[in-house]
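Chemist: give me coordinates for this.
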Amino acid sequence: MLDTKDFSFFESENSFDFKGFLIKTASYWRWFLVSWVIAFTLAYQTNIRKEKIYGLETTISVKEESNPFFTSNTSLVFNWGGTSDQVQTIASTLKSRSHNELVVSKLQYYINYLKQGKYNLVDAYGEIPFFVNIDKKYGQLAGTLIKIKFLSENTYQITIDFSGDSAQLYLYSDNSIGTTAVAKGTYQANFKTGQKVILPFLNWQLEIKDNPGYYVGNEYFVSFGSFDGVVSGYQGINVEIDAKGSSILKLSLQGTNKARIVEYLNTTVQVLRDNQLSAKNQFATNTISFIDSTMIAMEEQLKRTGDELKAFTKGKNIVEIEEGGKQISDRLLEFDVKKDEVGRKLAYYNSLKSYLKNSTDFSKLPAPSVAGIDDPNVVVNVSKLISLSTQRSEMKYAVKSEKIFKDFDNQMQAIKNVLLENIATAKSSLQYELNMISGNINEAESSIKQLPEDQQELIKIQRKYDLNSNIYNTFLQKRSEADIVKAANVSDIRFIDPAKDVGGGLVGPKTGVNYVLALFLGFIIPLLFVFGIFFLNNSIQNTDDVAKLTSIPLIGVVGKKHTESNLSVFERPKSALSESFRAIRSSLQFLYKKKSVEGAKTLMITSSVSGEGKTFCSINIATVFAMSEKKTIIIGLDLRKPKIFDDFNISNDIGAVNYLIGQKSLEEIIQPTHIPFLDVITSGPIPPNPAELILSDAMIKMLDLLKKEYDYIVLDTPPIGLVSDALELAPYSDIILYVIRQNFTKKDMITLLNTRYKRNEIDNVSIILNSFESKAKYGYGYGYSYGYGYGYGSYSNGYHEDDEPKNIISRIWKFVRRKTKPKDRSGD
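Modeler: Down below sits the predicted model:
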């Protein structure tokens, strides 16, 4: 049946010892120092190896510029829309794929120019003395470094390392990817500058720049990147609309090469300006194109009627023939011109109506004025339709919002509906006017029939020639007008502050962030390690642990020995360690007096497991008794693992076992030591039945005989946590000392001791904390040193022999303290 005493581990409740954790953490200061050194070294190496990141910007304004040649009398309309409609579109266009494709293609930024920096290859755009012209019809080696070394001013060497038997190629004509077979290994060849290099994997012509500087013997690198990848990178250009001025845009870009950034920012704006001006001139361009195609046909007709007129008048008296028909001819020309104007208007309206119903792209519509239409409703609506259609086309790759496209489509549909109504109304009016003109022409033609045949033929030929000439001159005037207005148009986008490298612009790497991170990681990593040790380590750390785990009194604290043998008290009697054992001796004498023990006094020393310093404490406690001139004897009763004889340089051939089995007398097994008043009985040969020997009557008899000869009998017994031998000896002992060792004895062993103590299996037990360091890595002291009241402080100077420092740092510190300490001259 279980006893409630078996559950003594419930008695101590664990709680986090914050002060202890801080002290333990501080004891690991070397770990923190090393961790910080490593972290800051890595941060420094990272910072110096990272390429510097620069940020540059340019500022532009968007303002609708009026054409100085555009007046109320101008028959072409070019300016439409407004700034508010353009700014957002321009901001989106600058980030669009289609726009950046144009810029990257123009600058050929898919070609990378590199040179060897201090730690790695760096972007050398704008610094290298050459450039390459590639043939886009052929593939270029993809993603592989091409080393270029100049052997002379006009000779260079190409070196390429091929890791396989095939290489990937970029074909920039259509941005496709291909492969070609190559010879595995290193390819090397020499070429002349300006020479066309035609290889299966390389097609270029290397040209030297103007004023290249000295470059012979230098090495550079060229590589070809993915066109789409480069474009995607530049789509990240930052475009901000100024909050204070809605028509101002600020463009900024970051990169490792300022020359590349400057050129890209300025080029992207220039491409935008060109495209915007081209879109702005679209109306005039369409009109000129329409007029040019019409004039080509009119020129042919004019030439044909001119030749016909020339042939008719040849050999005839033209003045005589013209008499009598001049007035009728002038009237007919006037009617024919009016009829042609009305016909052109009707043809334009029919064409416009068909275009509106069957097409979705209206950017190619010619101006209504080419047909002589000056109806402001039609002119303005056609110009708006062209503008909206052009903007929608530009936003195809820049905007992904379906709602915006629906808004454009709704506006365009509304304008189309209005135009269709305008066309229907205008056609009715024109049809009536055409009928009236046709009647006038019929009336004039009937008058002509009364004239002679020669006059009728001349009027017929002259009528066609004059009509063609009039129409041709009209178109020629409108084309000239369109050219003037188009030439006078300016872009609505202008530079306020072009991008320029004026120094500075450094935005990275963030070295401060890396150092802060190093500071944090250099602290947190060892801290986590200490934190893990603090919670995972289940060993006794200090006196507080002992007080929390058991109610058994702590009789003394023994420091860590700094001698090779276990005879620390005898070898260094003035050390702090010796004083700790003297303190234990005083406490034992108090306990013996309290228990009224007269005569010889028996002390049993045991521990939980081997290695806790049980034998070390037995020898030194016996030594301090002997040094007080008390006859003392140590009996080695750890029959399974005898050790006590080594420190005294005596033999273990005979010992307690020989006496217990009746082979030797007591006098024969007692061996004197070189320490006065101290004798030893070793354990002797290892017996097959140690527990039975300890329980024998011979053991009782031996102890009784020794009590008659000695003042103190110290029993060095086996560990109580491993075997039961020590429990058998407990009844014969006046005091039991239980040795635990700092950072060695497990807390569970104290629980086992509590259980046996509460079951009365052992009595009169006290605890010794052995091998204690007040600043140990795994423990902390709260003012304790070696024993109670003795330490390494100034008070102990002159009373104790200092232990030799165990490392070179401690020795140096001791030497510095000795040399810098002021001398005491009070006794001079």
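Chemist: could you use CA atoms for every contact and neighbour count after this?
Modeler: Noted.
Chemist: centre of the chain to stretch 197-215, how far?
Modeler: Its chain's C-alpha centre and that of stretch 197-215 lie 36 Å apart, by CA atoms, centre = their mean, to the nearest Å.
Chemist: er, stretch 305-314 actually
Modeler: Distance, centroid of stretch 305-314 to centroid of chain: 85 Å (CA atoms, centre = their mean).
Chemist: what helix or strand is the residue nearest to Ile241 when sequence neighbours are not counted on?
Modeler: Spatial nearest neighbour of Ile241, chain neighbours left out: Leu249 (4.7 Å); criterion: CA to CA, 6 or more residues apart in numbering. Using DSSP states H and E, Leu249 sits in strand 248-255.
Chemist: mind listing what's buried along the helix or strand just after that strand?
Modeler: Where DSSP H and E defines the elements, the next helix or strand beyond strand 248-255 is helix 258-280. For helix 258-280, the neighbour count (16 or more other CA atoms under 10 Å) marks 258-262, 264-273, 276-280 as buried.
Chemist: isn't the residue nearest to Ile241 up against Glu240?
Modeler: Yes: counting by CA atoms under 8 Å, Leu249 does reach Glu240; the two are 5.7 Å apart.
Chemist: more neighbours: those two, which one.
Modeler: A side-by-side neighbour count of Leu249 and Glu240, using other CA atoms under 10 Å, places Leu249 first with 24 against 14.
Chemist: ok, now how distant is the more buried one from Lys63?
Modeler: The spacing between Leu249 and Lys63, counted by CA to CA, to the nearest Å, is 11 Å.
Chemist: Val609 now?
Modeler: Taken as CA to CA, the span from Val609 to Lys63 is 92 Å.
Chemist: again with Thr268
Modeler: For Thr268, the distance to Lys63 equals 18 Å [CA to CA].
Chemist: one more: Ile635?
Modeler: Here the criterion is CA to CA. By it, Ile635 lies 108 Å from Lys63.
Chemist: list the helices and strands the lengthiest strand in the chain packs on?
Modeler: What stands out as the longest strand in the chain, according to DSSP state E, is strand 53-62. Applying 3 or more CA pairs under 8 Å, 6 or more residues apart in numbering; DSSP states H and E, one finds that strand 53-62 makes contact with helix 83-94, strand 248-255, helix 258-280, strand 493-497, strand 506-508.
Chemist: what's the overlap in contacts for Leu249 and Glu240?
Modeler: Applying CA atoms under 8 Å, 6 or more residues apart in numbering, one finds that Leu249 and Glu240 are jointly contacted by Ala91.
Chemist: can you tell me the helix or strand for the nearest residue to Arg49 once chain neighbours are set aside?
Modeler: Nearest residue to Arg49, sequence neighbours excluded (CA to CA, 6+ apart): Tyr119, at 5.9 Å. Using DSSP H and E, Tyr119 sits in no helix or strand.
Chemist: please provide the structure for the following sequence as well, for comparison with the first:
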Amino acid sequence: MSNPQVRKISAINDELDIKLFFYISKKNIIFPIIFVIIAITGAWLYLRYTPPVYQTSSIIQLGSQAQATRILPTASIYDDDLAKQIELMRSSVFLQRALSRLPLDVTYYSKGRVLNFELYRNAPFTVDAVVKDPSLYGVPIYLDFVSQDNIVLSFTNKGQQKKREVYVNGRNNLPEMDIVIDIHNFNIIREQQSVFSRNSYFFILNNPETIASAYSRDIRINVLNSAAKTIQISYQGTNAQKASDIVNIIAEEFSIYDLEKKAESANNILEFIDDQLDLLFEKLSDSEIELEEFKKEHGIDEVTLTPLPTLQGRIADFENQIVMLQMEKSIFSEIEQSLVDEEDDVDIYRLIAILAGSEFRGNISSMLSTLQEQLLERERLLYQVTPESRQIESLNYQIDIQKRILVESINTLKRNLGNRIDDLTAKIESYERYLFNQTGRYSLIEFSMLQRVHSINERFYNQLVEKKAEYSISKAGYVSQSVILERSRTPGRPISPNPRSIYASSLLAAIFLGIGVFLLKYLFYNEIPSLYDILKYTHAPVIGVIPKYKSEIPPNQLLVLKKPKSLISEALRAIRTNLQFIDNEPGSKLVAVTSTISGEGKTFFAMNLAGILAFSDKKVIVIDFDMRKPKIHLGFNVDNVKGVSTILSNIDPIDDCIQPSKVKNLDFITAGPVPPNPSELILTPRMDEMMEYLKSKYDYVIIDNPPVGIVTDGMKSILMSDYPIYIFKANYSKRMFIQNVNRLISESHIKKLSVVLNAVDKEYSSYGYDKGYSYGYYYGGYGAGYGYYDDQYAIVKKSFWKRLLNIGK
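Modeler: Modelled structure (predicted):
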């Protein structure tokens, strides 16, 4: 049979071998079992010590109606932009107002065996406190109810443990705070204190200024349907009742707050108009007085005032345009002043309201909306980071840029308005000069100019009066139609942690981790599992495969004597037969057995091969050449006082060191005392003399050599042997050891070197991975297939867990 092509030995498994994978998986099944136990235990501990989180939600529909438009055709001054209303709902000002209606200034807790429980609206006592020392905010304050009338408070303030005795139902003036504690149900308190002897209750005083920021992190506002203007308000918290109250109070309060905010916008517009009216009233009075005085001084009466109707109509039209442009310019001046004065708290809603009816409302409003989004984003970030953080500095820079862009845009619009006013004024002056040329009287022209100024102020005043009336009607007619479509109910189950998903994910993680271990074990499995691996990496002939001995090998390693019909005995008989195909010349044969490292079974093989050869009426002797770590004397249960070392040292004659065994025709020589120079002794001529003498007396001389991968003591006997045999142990010897075989063949020219695979696991072969080679594999095709093996020694009764975990060999 031809061997496969020799491959280069890789550090990892470079080909897919399903059967090897299953074999390794079975050998390492303990890992996924441990992982599953750890995962289930970890999941249970997580569920046990993680507080539950509840989610509540409420749905509202935003809307408003200007009832004034049903009576008078007035334009609405209110902006119903859905995005702006949502941002208003998210603002800290609104949240602070809404949450102030809930009892959130004091948080009450009750001790549990594992977790503490919040007693929202359910505490057997209430606390009313005025904090004097702000460092007391957020500090747990424990209560020891000494009696129904006395309580001892204990807390840590500024690193110091403090205790304060207070009285119930009365104001207690303490250095840190003024506090009143009322007890509602002392029986519940007594029962709780029977479980926890002291400090079974505690409370935390919350800073009113930071309550909104603390809860806003868990509040979510999402648009459900932009066309219908429906939004969902949701909140997640560890107390179900509190979570439900928070979303309901936000939904209820927004309708009121929205109405007030829009009324405030209308008030700002009316206030602005009133200020302008006051200024114009003074100007109008002054211009009327100036006109009357001018008429008296120059003797101008109604008869002399006969201007050309067409020109005066044009002048009046120009004056109307100047009035409108001046109103636009005054609005922009007001906005510019607000942007400059209100650096950190720009009231965007007021500025947008002032822009109502302006010709340039769209452009400036979009810029103001962008500025509003940036200010709200900075406000949200300030809840999470400090004002000195890079995020805030970057946002401040963007806000400054946006303000400069706004101011520059407003200045540009004001300049354009001023240019248009100048053009209209120049046209009016041109028409007035024409009138002067027609009448020939300068006084009439001067009077016309005064009259024009008065007319402009009068028209401007009348225009503001009309606007004031329009905005007053719009304000009175605004009605909020925000509707709560779905109120939040107190949830009965938490959304997290979810036991089913936690256990499932933990179990899956454990399984995948176990599979990962299997894959790593497979990839880096560097041992020789089967005959096929040897055939892949060397051309050396394999003369046999010896099955694994399941029980513990006894001190007397001569198993073929105890179990002559076992699989091991038949495998050795097959090896005995296969040796004939290597060298079938007549005469005595020298068999040299070696391996790479200790523990691969070369001594076991040498002794039992000698026994099998002795059973065939051949005279056999086993020699222990492993003088550094001798074992033959242990296998035959004799002393190691003399042997190879004493023979080679010319201390004892050869015949005096030969000892008989219990097996007929089988003798042995022990290694003898450990010499200081084993390598030098083997190289002496005495070594050759001993081999020639023994070959003259025995049919087979079997030498148990030291491992060639560790020392070179056995190289001489291997070179002079007729049957050099290299032992590998399945699932123990490394694949890289096969290189030693190739090196001995190529460099040392040991052409007859053959290989035996020892301790092959039958469980591995049960997966079918023997590539057609049985334990009796050999060159001539003869196998051990008689079916009468005495293998009771291989049946080891194992417990259920040992069988499951594959513990025991």
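Chemist: drop the TM-score for these two in here.
Modeler: Remark: TM-score between the superposed chains equals 0.68 [TM-score structural alignment, normalised by the length of the second structure]; 666 aligned residues with a CA RMSD of 5.2 Å.
Chemist: about what we covered before: ok, average deviation of the strand holding Leu249 of the first structure from the second structure?
Modeler: In this overlay with the second structure, the average offset of strand 248-255 of the first structure from its partner residues is 1.8 Å by mean CA distance after the TM-score superposition for the first structure.
Chemist: from the chain's centroid, how far away is that strand?
Modeler: 22 Å.
Chemist: neighbour count for Val609 and Lys63 of the first structure, which is higher?
Modeler: Val609 (20 against 17).
Chemist: what do we get in the second structure for the more buried one?
Modeler: Counting by TM-score structural alignment, Val609 of the first structure lines up with Ile597 in the second structure.
Chemist: could you count how many residues lie near the closest residue to its match other than its chain neighbours?
Modeler: Excluding its sequence neighbours, the residue lying closest to Ile597 of the second structure (CA to CA, 6+ apart) is Pro707, at 5.1 Å. Close neighbours of Pro707 of the second structure, defined as other CA under 10 Å, add up to 23.
Chemist: measure Pro707 of the second structure to Gly601 of the second structure for me?
Modeler: According to CA to CA, Pro707 of the second structure stands 11 Å off from Gly601 of the second structure.
Chemist: can you check Glu692 of the second structure too?
Modeler: Distance of Glu692 of the second structure to Gly601 of the second structure, computed by CA to CA: 27 Å.
Chemist: same drill for the two, tell me which one is more crowded.
Modeler: Taking other CA under 10 Å, Glu692 of the second structure and Gly601 do not tie; Gly601 has more neighbours (17 against 13).
Chemist: show me what contacts the more buried one?
Modeler: So, once contact is read as CA under 8 Å, 6+ apart, Gly601 of the second structure ends up touching 727-729, 758.
Chemist: okay, these in TSV with distance to Asp128 of the second structure next?
Modeler: Putting the contacts of Gly601 of the second structure into TSV (distance: CA to CA, whole Å) gives the following:
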residue	distance to Asp128 of the second structure
Ile727	88
Phe728	84
Lys729	81
Asn758	85
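Chemist: looking at those, which are in strands?
Modeler: Counting by DSSP E, these place 727-729, 758 in strands.
Chemist: mind putting those residues into CSV with distance to Ser530 of the second structure and neighbour count?
Modeler: Output for those, formatted as CSV (distance: CA to CA, whole Å; neighbours: other CA atoms under 10 Å):
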residue, distance to Ser530 of the second structure, neighbour count
Ile727, 13, 24
Phe728, 10, 31
Lys729, 9, 25
Asn758, 10, 27
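Chemist: between those, which is closest to Gln96 of the second structure?
Modeler: Looking at these and their distance to Gln96 of the second structure, the nearest is Lys729, at 77.6 Å (CA to CA).
Chemist: quick one: map the closest one onto the first structure.
Modeler: Looking across to the first structure (by TM-score structural alignment), Lys729 of the second structure lines up with Arg741.
Chemist: from what I can see that match touches Ser610, true?
Modeler: No: at 10.5 Å, Arg741 of the first structure and Ser610 do not qualify as touching, with contact defined as CA under 8 Å.
Chemist: what do we get in the second structure for Lys310 of the first structure?
Modeler: So, by TM-score structural alignment, Lys310 of the first structure is left unmatched.
Chemist: what kind of secondary structure is Lys310 of the first structure in?
Modeler: The three-state label given to Lys310 of the first structure by DSSP: H, G, I helix; E, B strand; the rest coil is helix.
Chemist: give me the distance between it and Tyr465 of the first structure.
Modeler: In terms of CA to CA, Lys310 of the first structure sits 11 Å off from Tyr465 of the first structure.
Chemist: for Pro498 of the first structure, same thing?
Modeler: From Pro498 of the first structure to Tyr465 of the first structure the distance is 57 Å (CA to CA).
Chemist: more neighbours: these two, which one.
Modeler: More crowded of Pro498 of the first structure and Tyr465, by other CA under 10 Å: Tyr465, with 21 against 16.
Chemist: so what's the more buried one up against?
Modeler: 302, 305-306, 309.
Chemist: could you say which helix or strand holds it?
Modeler: With DSSP H and E as criterion, Tyr465 of the first structure is part of helix 453-488.
Chemist: how about the aligned partner of Asp652 of the second structure in the first structure: what's its closest non-neighbour residue?
Modeler: If you follow Asp652 of the second structure across to the first structure using TM-score structural alignment, you land on Lys664. Distances taken as CA to CA, 6+ apart put Asn658 closest to Lys664 of the first structure, at 5.5 Å, once the chain neighbours are dropped.
Chemist: what about that neighbour, which SS state?
Modeler: Criterion first, three-state DSSP; result for Asn658 of the first structure: helix.
Chemist: please apply the same query to Val756 of the second structure.
Modeler: Relying on three-state DSSP, one would call Val756 of the second structure strand.
Chemist: what does it correspond to in the first structure?
Modeler: Checking TM-score structural alignment: Val756 of the second structure goes with Ile768.
Chemist: which residues touch its match?
Modeler: So Ile768 of the first structure contacts 554-558, 737-740 (CA under 8 Å, 6+ apart).
Chemist: hmm, try it at 10 Å
Modeler: 543, 546, 553-558, 584, 605, 607, 613-614, 617, 737-741 (CA atoms under 10 Å, 6 or more residues apart in numbering).
Chemist: helices of the stretch 151-300 of the first structure, start to end?
Modeler: Ranges of helices in the stretch 151-300 of the first structure, per DSSP state H, counting those that start in this stretch, are 227-234, 258-280, 282-313.
Chemist: any residues in contact with both of Leu249 and Lys63 of the first structure?
Modeler: 87, 493.
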